[in-house]
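[1] give me coordinates for this.
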Amino acid sequence: MGQEDKSDMMSLKARVAQALNAEREKDEGCTTRLSTLRLIDAAIRDRDVCARGRGDSEGCPDADVRNVLDTMIAQRETAAREHDDAGR
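    Modelled structure (predicted):
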């Protein structure tokens, strides 16, 4: 029997953490990918703290993580559009 792809079963938080750890293990210094993963991880951890404050001991679910990612994407698209419009 072949091995199953375990990344499909992992939560988004776990997949981000795994990618972050893999990127840290590379010996390339601070890359854009590493910086981006750190930023995403910090946002997820912030949501986890808020969720635990509300009494959810497991932290934020995948739906909240997806909302965090959608918000971060929208923020960066808006910033890029504003930079383009300003001619920067």
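[2] going by C-alpha atoms from here, please, whenever you check contacts or count neighbours.
    Will do.
[3] residues contacting Asp41?
    Lys13, Val16, Ala17 (Cα atoms under 8 Å, 6 or more residues apart in numbering).
[4] element containing the last one?
    According to DSSP states H and E, Ala17 maps onto helix 12-25.
[5] that helix packs against which elements?
    helix 32-53, helix 62-85 (3 or more Cα pairs under 8 Å, 6 or more residues apart in numbering; DSSP states H and E).
[6] which parts of that helix are buried?
    Leu12, Lys13, Val16, Ala17, Leu20, Glu23, Arg24 (16 or more other Cα atoms under 10 Å).
[7] re earlier: out of the helices and strands packed on helix 12-25, which is the most enclosed?
    Stretch with highest mean neighbour count among these: helix 32-53 (a mean of 15; mean count of other Cα atoms under 10 Å).
[8] please give me the structure for this one as well, since I'd like to look at both together:
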Amino acid sequence: MSLKQRLTEDMKAAMKSGEKTRLGTIRLVNAAIKQREVDERIELDDAAVVAVLDKMVKQRRDSVAQYEAAAREDLAEVERAEIAVIEHYLPAKLDEAAILAAIDAAIARVSAEGGGAIGPADMGKLMGVLKPQLAGQADMGQVSALVKRRLAG
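    Modelled structure (predicted):
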């Protein structure tokens, strides 16, 4: 079952069981997916759906930080509840060791293709290889920091 189908089935189940928070969040996710499909005139696969979900989680984390800074814990709690529902559909997060292993593999791949040493100037190439591979499984900010650290030393 694709991720979009799973979301639709879970939306129906949430309607039947009366889970308003879950239902509202899944509707927001479906709307974001549909909007991207309409804008780009494509049918999203699971990887693209994961990217949409990842973006939604990032937006909500930013909102939580802003609400906490403004002492609006009530609004921050709503965002946290939405994050919990959305993260249910994301793949399990990788630990730092797994991310470093993926970075090492990407470095080997890029250096084999480019035929030379890898330095800080090759960060864009590495991130281009890593982003689709780690989408939804790792925070890309963390990946970027680890790539910089690996390239520096």
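[9] tm score of chain vs chain?
    Put the two chains on top of each other and the TM-score (TM-score structural alignment, normalised by the length of the first structure) is 0.73; 72 aligned residues with a Cα RMSD of 1.5 Å.
[10] tell me which of the contacts of Asp41 of the first structure is nearest to Asn67 of the first structure?
    Checking these against Asn67 of the first structure with Cα to Cα, the nearest one is Lys13 at 12.4 Å.
[11] quick check: the aligned residue for that closest one in the second structure?
    In the second structure, Lys13 of the first structure lines up with Lys4, judged by TM-score structural alignment.
[12] wait, what's in contact with that match?
    Counting by Cα under 8 Å, 6+ apart, Lys4 of the second structure touches Asn30, Asp46, Val49.
[13] ok, the aligned partner of the second one in the first structure - contacts?
    Under the alignment defined by TM-score structural alignment, Asp46 of the second structure corresponds to Asp62 in the first structure. Asp62 of the first structure is in contact with Ser11, Leu12, Lys13, counting by Cα under 8 Å, 6+ apart.
[14] export the contacts of Asp41 of the first structure as CSV, with columns for distance to Ala74 of the first structure.
    Formatted as CSV, the contacts of Asp41 of the first structure follow (distance: Cα to Cα, whole Å):
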residue, distance to Ala74 of the first structure
Lys13, 20
Val16, 19
Ala17, 22
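[15] going by distance to Thr78 of the first structure, which of those wins?
    Taking Cα to Cα as the measure, Thr78 of the first structure lies nearest Val16 of the contacts of Asp41 of the first structure, at 23.6 Å.
[16] wait, the closest one touches Thr36, no?
    No: the criterion here is Cα atoms under 8 Å, and Val16 of the first structure misses it with Thr36 at 10.4 Å.
[17] and the gap between the residue nearest to the spatial centre of the second structure and Arg36 of the second structure?
    The centre of the second structure sits closest to Asp54, judged by Cα atoms, centre = their mean, with a distance of 2.5 Å. Distance from Asp54 of the second structure to Arg36 of the second structure, counting by Cα to Cα, to the nearest Å: 14 Å.
[18] before we move on, which element is Lys131 of the second structure in?
    Using DSSP H and E, Lys131 of the second structure falls within helix 123-134.
[19] can you tell me what part of the first structure that helix aligns to?
    Residue correspondence for helix 123-134 of the second structure in the first structure, counting by TM-score structural alignment: none.
[20] the aligned partner of Arg33 of the first structure in the second structure: what's it in contact with?
    Under the alignment (TM-score structural alignment), Arg33 of the first structure pairs with Arg22 in the second structure. Neighbour list for Arg22 of the second structure: Met11, Ala14, Glu82, Val85 [criterion: Cα under 8 Å, 6+ apart].
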